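Chemist: quick one, what's the 3D model for this:
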Amino acid sequence: MVLAQLGGSISRALQNMSNSTVIDEAVFHDCLNEINRALLQADVQFELIRNMHANIKNIVNLDGLAAGHSKRKIIQQAVFDELCKMLDPTTGIKSSSFFFPKKGKTSVVMFVGLQGSGKTTTCTKYAHYYQKKGLKPGLVCADTFRAGAFDQLKQNATKAKIPFYGSYMESDPVKIVVEGVERFKEENCDLIILDTSGRHKQEAALFEEMRQLSEATKPDLVIFVMDSSIGQAAFGQAQAFKQSVAV
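Modeler: Model (predicted):
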């Protein structure tokens, strides 16, 4: 709902700019201000908005445009590109710089985040995505904190036909992940996915548990999952997780 409203506001700002008879600095300025207001109302961090505004201003030089260039298209493209960078900081960076699971090589990916953020469902989707690409995934439930966590992962994995590992009896998540990783390595899985307990930055014991899980499994990638609708509160949570594990 928030994203739909934000998208509508940005689209209207660009449409108002496009409908102007003449595109000058005043129209450009009004367009950017409308977009800035929409982002602020969506609880986007002010620093991100300020950086985006400055980048667009640097890219779009209305006075320096050669004859025949469409000011409307250049402004629209600049806004689009900067919004993409805001949502995905990897935009424009070579894909060779990032980690991707590969067939024939065992990789471990650990998912972390707040409780109720959708980690278990995301883990299954991630596994299914690479399964369709020909890799053999395995799901490990390291969430011994939430009631029904293993049942949920088991249900999702069974539906997607993905091997899974967990325990109803064992309460030590470190022991579970070590056993699960070892088992899936023996079964020649290309991708081993660890679904961990949800935790908040103020829960020191659970953060220590997360560090232990990371140390025990040495994951190739740690993915932080959260609900974007919490707005700027996401920044503090993301920072806390990053200080504990290599998100």
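
Chemist: when you work out contacts or count neighbours from here on, use the C-alpha atoms and nothing else.
Modeler: Fine.

Chemist: list the buried residues for stretch 136-150?
Modeler: 136-144, 149-150 (16 or more other C-alpha atoms under 10 Å).

Chemist: verify the stated contact: His200 with Leu114.
Modeler: Yes - at 5.7 Å, His200 counts as touching Leu114 under the criterion of C-alpha atoms under 8 Å.

Chemist: between the two, which is the more surrounded one?
Modeler: Remark: of His200 and Leu114, Leu114 carries more neighbours, 21 against 14, as counted by other C-alpha atoms under 10 Å.

Chemist: where exactly do the helices run in this structure?
Modeler: 2-18, 25-41, 46-59, 71-87, 119-132, 149-160, 173-186, 204-217, 233-244 (DSSP state H).

Chemist: one step back: in the buried residues of stretch 136-150, find the pair that's most separated.
Modeler: The distance between the two most remote of those (C-alpha to C-alpha) is 24.9 Å, for Lys136 and Thr144.

Chemist: before we move on, back to that, got the buried residues of stretch 136-150 as CSV, with distance to Gln232 columns?
Modeler: Formatted as CSV, the buried residues of stretch 136-150 follow (distance: C-alpha to C-alpha, whole Å):
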residue, distance to Gln232
Lys136, 37
Pro137, 34
Gly138, 34
Leu139, 31
Val140, 31
Cys141, 30
Ala142, 28
Asp143, 27
Thr144, 29
Ala149, 28
Phe150, 31
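
Chemist: for the comparison step, fold the sequence that follows:
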Amino acid sequence: MVLAQLGGSLSRALGLMTGATVVDEKVLGDCLNEITRALLQADVQFDMVRDMQASVKRAVDLGALAAGTDKRRVIKKAVFDELCNMLDAGKPAFAPKKGKPCVVMFVGLQGSGKTTTCMKYAHYHQKIGFKPALVCADTFRAGAFDQLKQNATKIMVPFYGSYMESDPVKIAVEGVERFRKENCDLIIVDTSGRHKQEASLFEEMRQVSEATKPDLVIFVMDSSIGQAAFAQAQAFRQSVPVGAVIVTKMDGHAKGGGALSAVAATKSPVIFIGTGEHKDELEDFDVRPFVGRLLGMGDLPGLLNKARQVVPTDQQPDLMKRLMEGNFTLRLMYEQFQNLGKIGSIGQGEAKIKRYMTMMDSMTDAELDSADPKLMKESRIVRIARGSGRPVKDVLDMLEEYKRLAKMWSNVIKRLRKSNKGNTNAQQISKSLPPELLTQIGGIGGLRSLLNQTVSKEMGGGDR
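Modeler: Down below sits the predicted model:
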């Protein structure tokens, strides 16, 4: 997985502090040198890495810390904050609104996966009630219209293009006008892939942008591009008003760090990451949870969030209702593990989940449905261990994981009810939550679901 190596390197760098008897300037310097090396090896731009290192040093004044302060935690938080700053454009991306016509123009390098990403972007919004349409303004690449037509047919959305017309501006304008008349509220314009050296194609891209007046221009960046990412992204930004970035091919084995430089070059936020070729393999990108995972925060909760995404639509209200009421039982955890099986291979954590399910198969209904941890007496734990063929220690580990998740959900609900006071802006509320907590509830997407449920419940209504 892209960035898995970087995440491991960053975790090991922070781990240097764990073995140190005293955390002093030397330990801090060694830790930052390892982090710097890891980022440079991952193709993150040198200037960005240098600035991050300097910012961490300014933020961590070991001599000024009060006695008893956890210096390791202070350093880790400083590193976390600076990595977030590296990826945070400082502004939210434009968000399409249902029922209001919106034009989104896709630009990017040749071979970045732009056309496939257009299809996945359309499908993502189609699932949440939008009426998308695709326009092929790529007259440069042979087979571009055929590919877009196949993609559009696959997800059953209307499309527009031409085998005869060679003027991409004319095609784009005609397509946008047609779909406005057909009341499509998300009109996606796919343009020709290009390199920054191709002045004529950049001029063409600028003309398409001026003619269609898109509400949002999305720059599609291949995660394997390496050190060239910054210069290429900057060239696009100088030609058209890039407002968001989608990073593709995150399922490969490239270093991936160069793509992160695109955020600094375009001064635009990453909104999605592509993790495969299939229509559903486009994931929301949230800075803080993403960095949290890089630094080793979050494990099982992130998988449970994936499990919620494959819960049948008719069962989702019941699931969220149980979560909002604080009824996070062992049975609910077991059901989410079952849902994970519908995703296919989930990699890291899969063996642990299978062990947990084997042990829960040896529990009684009363044990699975109770939210009272005191119910699990020693005799019950021994019986479950024997019945599942697992050591007692494994059962205790599973129960500790359950308690942690149950407590986490309880804290999330209490915090939302206490702190938001009617505020339903997930972006704003996320900044007040600890990064570990935001990671565990599934990032901004999970937070939005919880907010919707909170508001619905307080208003006495159903789903919004």
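
Chemist: format the helices of the first structure as a markdown table; extra columns: distance to Thr106 of the first structure.
Modeler: What follows is the helices of the first structure, written out as a markdown table (distance: least, C-alpha to C-alpha, whole Å):
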| stretch | distance to Thr106 of the first structure |
| --- | --- |
| helix 2-18 | 36 |
| helix 25-41 | 41 |
| helix 46-59 | 37 |
| helix 71-87 | 29 |
| helix 119-132 | 13 |
| helix 149-160 | 19 |
| helix 173-186 | 7 |
| helix 204-217 | 12 |
| helix 233-244 | 24 |
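
Chemist: count the neighbours of the counterpart of Leu148 of the second structure in the first structure for me.
Modeler: With the correspondence set by TM-score structural alignment, Leu148 of the second structure lines up against Leu153 in the first structure. For Leu153 of the first structure, the neighbour count with other C-alpha under 10 Å is 24.

Chemist: what sits against the residue of the first structure positioned farthest from its centre?
Modeler: The C-alpha centroid of the first structure is most remote from Ala67, which lies 40.9 Å away (C-alpha atoms, centre = their mean). Applying C-alpha atoms under 8 Å, 6 or more residues apart in numbering to Ala67 of the first structure gives no contacts.

Chemist: how much space between it and Lys57 of the first structure?
Modeler: Distance of Ala67 of the first structure to Lys57 of the first structure, computed by C-alpha to C-alpha, to the nearest Å: 19 Å.

Chemist: kindly report the same for Lys242 of the first structure.
Modeler: Lys242 of the first structure sits 32 Å away from Lys57 of the first structure, going by C-alpha to C-alpha.

Chemist: cool, Ala246 of the first structure as well?
Modeler: Distance check for Ala246 of the first structure against Lys57 of the first structure: by C-alpha to C-alpha, it reads 34 Å.

Chemist: of the two, which one has the most company?
Modeler: Neighbours per residue (other C-alpha under 10 Å) separate Ala246 of the first structure from Lys57, with Lys57 holding more: 17 against 14.

Chemist: who's in contact with that one?
Modeler: Per C-alpha under 8 Å, 6+ apart, neighbours of Lys57 of the first structure: none.

Chemist: that one matches what in the second structure?
Modeler: Checking TM-score structural alignment: Lys57 of the first structure goes with Lys57.

Chemist: could you do Ala234 of the first structure as well?
Modeler: By TM-score structural alignment, Ala234 of the first structure lines up with Ala229 in the second structure.

Chemist: what segments of the stretch 251-400 of the second structure are strands?
Modeler: Along the stretch 251-400 of the second structure, counting by DSSP state E, counting those that start in this stretch, strands occupy 270-274, 282-284.

Chemist: mean neighbour count, these: which tops it?
Modeler: Mean neighbour count, computed with mean count of other C-alpha atoms under 10 Å, is highest for strand 270-274 among the strands of the stretch 251-400 of the second structure, reaching a mean of 24.

Chemist: onto which residues of the first structure does that strand map?
Modeler: Counting by TM-score structural alignment, strand 270-274 of the second structure sits on no residues of the first structure.

Chemist: please apply the same query to stretch 300-317 of the second structure.
Modeler: Under TM-score structural alignment, the alignment places stretch 300-317 of the second structure onto no residue of the first structure.

Chemist: number of nearby residues for Lys125 of the first structure?
Modeler: Lys125 of the first structure has 15 neighbouring residues, counting by other C-alpha under 10 Å.

Chemist: that one matches what in the second structure?
Modeler: In the second structure, the residue paired with Lys125 of the first structure is Lys120, using TM-score structural alignment.

Chemist: pretty sure its match is touching Leu282, no?
Modeler: Yes - Lys120 of the second structure lies in contact with Leu282 (C-alpha under 8 Å); the separation is 6.4 Å.

Chemist: burial count for Tyr163 of the second structure?
Modeler: If we define neighbours as other C-alpha under 10 Å, then Tyr163 of the second structure has 10 of them.

Chemist: gap between the nearest residue to it once chain neighbours are set aside and Phe80 of the second structure?
Modeler: Distance criterion C-alpha to C-alpha, 6 or more residues apart in numbering; nearest residue to Tyr163 of the second structure, sequence neighbours excluded, is Phe145 at 7.5 Å. Look at Phe145 of the second structure and Phe80 of the second structure: by C-alpha to C-alpha, they are 43 Å apart.

Chemist: same deal with Ile218 of the second structure?
Modeler: From Ile218 of the second structure to Phe80 of the second structure the distance is 27 Å (C-alpha to C-alpha).

Chemist: these two: who's more crowded?
Modeler: Neighbour totals were compared for Ile218 of the second structure and Phe80, and Ile218 leads with 25 against 19 (other C-alpha under 10 Å).
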